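Chemist: my questions concern the predicted model and sequence given below.
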Amino acid sequence: MTPSASSAEVQTAQLLLERLGVSLEDLTSGQSKRAVPTFAEYVPVVYAAMPPGVTRENYKCYWKKVVAAWPDRRLDEPTITEFKQLIGTLQAQRAVRRTDRGGYALAQVAVNALRCLYRHAVDDKLISPADNPAIALVKPKRRSSSRGAIPTDRLAEINRVAAEYGDEPELTTLILRMCTETACRRGGILALRKQDLDPDQCLVRLREKGDTERWQPVSPTLMRALLDHHASRAHLRSGKSRLAGNGRPISRNADERLFRYKNGAPITATRFVIMWRQIGEQLPWVKQQGITCHWLRHTTLRWVERNFGHAVAKAYAGHADNHSDGATSIYTRATREEVAYALSALTGEPHPVAPQVATAYTEELSR
């Protein structure tokens, strides 16, 4: 039982408050201003504070589910057990796709979204670090990827089918070549704009996850194809409404995309789903294994690593240096010229960024 304060202690406290010019009303009003908001009140605040990008949109999906479940609950009310139950419910209600792996990725993103939300709450001093329930949430261990490199003969099958079937064979072929040459992620293709092309040096600026950005060499053939694609389709959008085929408005960022449909509308992530579904209709093994563009990234990077070493493969992939690689990796990182050399070996075309190396390789092939 907590002992009550003596009259002397009370008088001392009152005297101290008087000298500080603080009243009891000031103390109580200060506490009322720090009232903990509800999820419905605070989620929009955090969403607006985050920079636009894939991460914010991914987190938004899970924040909306939390708001739907507990709209009027304050941030300091749910327990760790309740959060675990909510994540388990989301896993059970997930849409099971052909690449489903038990909802482990869903749980990982959900935990990251909750940690982000509560990190902002701690920074805003709405809750104390000790009262942050998201810290105790454990993310499921990442499972080893089932994706891998595609054998050469099967990759040739994919490219053949892409050029002969589907509603957009020209677009599909260009996307596949872009993935194969640059080992880029899907986000890199969706973010590519006309101003990201450097025709003189045959470089494209790839902007991918984690706000990373790099200039990646491409072959002269691919550069010409990208320029021709933009020239033949971008002008078809002029004067048209900023609405997509589904009736939703096209954002400014999306309207700048280089890759477009026949009608000039910019592609979306749905294009990749349709593209691989059409290829899978002709090649059953593609559907059975869940082949996607990321398999092409595996294919190219494994070839580069086997032929040019880890440093070049790391630069080719656009992976950032980190402490786990050791300090030596800072000094042994590959140059853009070495990446261009590897690309020249892959495509058999000289590259302007590494002309001497590419020419030497071409002469060696001709012997």
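Modeler: Good, I have the coordinates.
Chemist: all contacts plus neighbour counts: C-alpha atoms, from now on.
Modeler: Fine.
Chemist: for residue 150, helix, strand, or coil?
Modeler: Here residue 150 is recorded as coil under DSSP: H, G, I helix; E, B strand; the rest coil.
Chemist: show me what contacts it?
Modeler: 295, 296, 298, 299 (C-alpha atoms under 8 Å, 6 or more residues apart in numbering).
Chemist: now, which of those lie within helices?
Modeler: Mapping the contacts of residue 150 onto helices (DSSP state H) picks out 295, 296, 298, 299.
Chemist: for residue 313, see how far away the last one is.
Modeler: Read that as residue 299. 11 Å (C-alpha to C-alpha, to the nearest Å).
Chemist: likewise residue 51?
Modeler: 30 Å.
Chemist: these two: which has the busier surroundings?
Modeler: Comparing residue 51 with residue 313 by other C-alpha atoms under 10 Å, the one with more neighbours is residue 313, at 24 against 9.
Chemist: okay, and residue 127 sits in which element?
Modeler: For residue 127, there is no helix or strand it lies in under DSSP states H and E.
Chemist: how far does stretch 47-58 sit from the chain's center?
Modeler: Chain-centre distance of stretch 47-58: 11 Å, with C-alpha atoms, centre = their mean, to the nearest Å.
Chemist: mind listing what's buried in that stretch?
Modeler: Within stretch 47-58, the residues scored as buried using 16 or more other C-alpha atoms under 10 Å are 47, 55, 56.
Chemist: mind listing what the last one touches?
Modeler: Neighbouring residues of residue 56 by C-alpha under 8 Å, 6+ apart: 47, 50.
Chemist: can you give me the strands for the stretch 101-250 of the chain?
Modeler: 197-198, 203-208, 212-217 (DSSP state E, counting those that start in this stretch).
Chemist: next up, a structure to set beside the first:
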Amino acid sequence: MTSTMAGPSSAAELDAARLLLAKMGIDPAELVAEPVVRAEVPTFAEYIPVVAAAVSESTRRAYSSYWKRLEQHWGARRLDEPTPSELKQLAEEAKAHALVRRNSRGGRSAAENFIAATRCLYRHAENDGVITEAGNPARKVAKPRRLPSTRRAVHDLGLVEINEAAATTGDDPELDMLLLRLHTETACRRGDILQARPEPHR
């Protein structure tokens, strides 16, 4: 009677098996390890509030509109379902629908911020064990390359003319000169001045 039990595998057969597993992205140790029961991957609608509650107020304010866009488009989808191409498509939509301002750069900032918001969401999902690094589609979407800044410093002659005009015109030349000096020495922006408040001496 012929035995149906297979004999020991040859070295060539083992090498072929290892090669096949490597191509499939499987570690041989995973075949003998205890199966890991993973929790079901949450949907965007379920997970976005989790991340929004975990980040700082400034991050939440910067990314909330982009997370809202994700929830509107894919609220019922699981985090592991969208492909990098689909994320890139949404980034292009954010770029196309960006508000046009005087210093607009064709929506590039909107696309960049959308990708940054998506990466933040998926980074938290990785840290929480919701998805793996290999299963993170946001890692495979490149940010748009930033264009050179259009900001330029005022040349010396122009700065002299501005200071002369401020010192000789206006309702409060002394205050105007003080504000110009603050801008010149600190390079602070207009919003910083508008938020400045007098502080009583201690």
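Modeler: Yep, that arrived. Predicted, not measured: the structure shown is a model, and the values here were computed from it.
Chemist: tell me, how many residues neighbour the aligned residue in structure 2 for residue 148 of structure 1?
Modeler: Correspondence of residue 148 of structure 1 to structure 2, assessed by TM-score structural alignment: residue 152. By other C-alpha under 10 Å, 6 other residues sit near residue 152 of structure 2.
Chemist: repeat that for residue 223 of structure 1.
Modeler: Residue 223 of structure 1, neighbours per other C-alpha under 10 Å, totals 21.
Chemist: measure it to residue 67 of structure 1 for me?
Modeler: As defined by C-alpha to C-alpha, residue 223 of structure 1 lies at a distance of 46 Å from residue 67 of structure 1.
Chemist: same check for the contacts of residue 150 of structure 1, but in structure 2.
Modeler: Mapping the contacts of residue 150 of structure 1 onto structure 2 (both residues aligned by TM-score structural alignment, their matches' C-alpha atoms under 8 Å) leaves no pair still in contact.
Chemist: quick check on those residues: which are buried?
Modeler: By neighbour count, with 16+ other C-alpha under 10 Å, these hold 295, 296, 298, 299 as buried.
Chemist: can I get the residues you listed in CSV including distance to residue 181 of structure 1?
Modeler: Conversion of those to CSV gives the following (distance: C-alpha to C-alpha, whole Å):
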residue, distance to residue 181 of structure 1
295, 13
296, 9
298, 12
299, 10
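Chemist: nearest to residue 160 of structure 1, of these?
Modeler: Residue 160 of structure 1 lies nearest to residue 296 out of these, by C-alpha to C-alpha, at 15.0 Å.
Chemist: who's in contact with the closest one?
Modeler: Listed by C-alpha under 8 Å, 6+ apart, the contact partners of residue 296 of structure 1 are 149, 150, 179, 180, 183.
Chemist: counterpart of it in structure 2?
Modeler: Matched by TM-score structural alignment, residue 296 of structure 1 corresponds to no residue in structure 2.
Chemist: distance of residue 296 of structure 1 relative to residue 154 of structure 1?
Modeler: Noted for residue 296 of structure 1: a distance of 11 Å to residue 154 of structure 1, by C-alpha to C-alpha.
Chemist: and the buried ones among the contacts of residue 150 of structure 1, which two are furthest apart?
Modeler: Applying C-alpha to C-alpha across these, the maximum distance is between 295 and 299, 6.2 Å.
Chemist: using the three-state scheme, assign residue 27 of structure 1.
Modeler: helix.
Chemist: what does stretch 12-24 of structure 1 rub up against?
Modeler: The contact list for stretch 12-24 of structure 1, computed with C-alpha under 8 Å, 6+ apart, is empty.
Chemist: show me the residues around the spatially most central residue of structure 2 that make contact.
Modeler: With distances taken as C-alpha atoms, centre = their mean, residue 116 lies nearest the centre of structure 2, 1.1 Å away. Neighbour list for residue 116 of structure 2: residue 143 [criterion: C-alpha under 8 Å, 6+ apart].
Chemist: quick check: the lengthiest helix in structure 2 compared with structure 1, mean distance?
Modeler: Criterion DSSP H: the longest helix present in structure 2 is helix 108-127. For helix 108-127 of structure 2, the mean deviation from structure 1 after alignment is 1.1 Å (mean C-alpha distance after the TM-score superposition for structure 1).
Chemist: find me the equivalent region of that helix in structure 1.
Modeler: Counting by TM-score structural alignment, helix 108-127 of structure 2 falls onto residues 104-123 of structure 1.
Chemist: separation between residue 111 of structure 2 and residue 48 of structure 2?
Modeler: Distance, residue 111 of structure 2 to residue 48 of structure 2, by C-alpha to C-alpha: 19 Å.
Chemist: residue 12 of structure 2 too?
Modeler: 50 Å.
Chemist: go on, residue 108 of structure 2?
Modeler: For residue 108 of structure 2, the distance to residue 48 of structure 2 equals 24 Å [C-alpha to C-alpha].
Chemist: one more: residue 36 of structure 2?
Modeler: Separation of residue 36 of structure 2 from residue 48 of structure 2 (C-alpha to C-alpha) stands at 25 Å.
Chemist: what's the match for residue 75 of structure 2 in structure 1?
Modeler: Residue pairing (TM-score structural alignment): residue 75 of structure 2 is matched to residue 71 of structure 1.
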